[in-house]
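> task: produce atomic coordinates for the following.
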Amino acid sequence: MASGGDDLVKYITEKVVVYIENPRAVHARRKAEKQPWAEKWFGTLPLAWSVWRSKWSRGGESKE
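Prediction:
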């Protein structure tokens, strides 16, 4: 039975080998496909905040 440290080293080694074997184009494509960190961690909250802020910065125009 392997200890937790051995499993961790094996996992990290496998990830490094896969990364090294992939061409640079794959790395660039994967990096381009990533979501912005704000959307990933906070969902639609940044979108709602930006809409609210844009309405506030225009002077509070309303449809009334």
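> going forward, measure contacts and count neighbours with C-alpha atoms only.
Will do.
> can you name the next helix or strand after the longest helix belonging to the chain?
Across the chain, the longest stretch assigned as helix under DSSP state H is helix 4-21. Once the chain leaves helix 4-21, the next helix or strand it forms, by DSSP states H and E, is helix 24-33.
> now the other sequence, so there's something to compare against:
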Amino acid sequence: MAIKTEDYIKYLTEKVVAYMDLPPEVRKEQRSLHRSVRDPWHVRWFGLVPLSVAMWWRQRKRKKEHPSP
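Presented below is the predicted three-dimensional model:
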């Protein structure tokens, strides 16, 4: 089910107008809230690969510090 071009433009226009009608303080607060919820840059750019490498590296260091008998 595709959206027709006219309907899409109407939807975007409504969103932009609703955003512009908000007071600047509210817009600023929404932006700062969105930034605080965002994932770290390395996760956004590279996905879960950096996280998995970091977990592997920490596990490796722990095994070196406390070798099992």
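> mind telling me the TM-score for this superposition?
The pair, once superposed, lands on a TM-score of 0.54 when counted by TM-score structural alignment, normalised by the length of structure 1; 58 aligned residues with a Cα RMSD of 3.1 Å.
> hmm, back to that, mean shift of the longest helix of structure 1 relative to structure 2?
Compared with structure 2 after fitting, helix 4-21 of structure 1 has a mean deviation of 1.4 Å; criterion: mean Cα distance after the TM-score superposition for structure 1.
> now the angle from that helix to helix 24-33?
Interaxial angle, helix 4-21 of structure 1 versus helix 24-33 (axes from the mean of the first three to the mean of the last three Cα atoms, to 10 degrees): 110 degrees.
> gap between the aligned residue in structure 1 for Pro67 of structure 2 and Arg53 of structure 1?
Aligned counterpart of Pro67 of structure 2 in structure 1: Lys63 (TM-score structural alignment). Distance of Lys63 of structure 1 to Arg53 of structure 1, given as Cα to Cα, to the nearest Å: 17 Å.
> the more surrounded of those two?
Arg53 (12 against 3; other Cα atoms under 10 Å).
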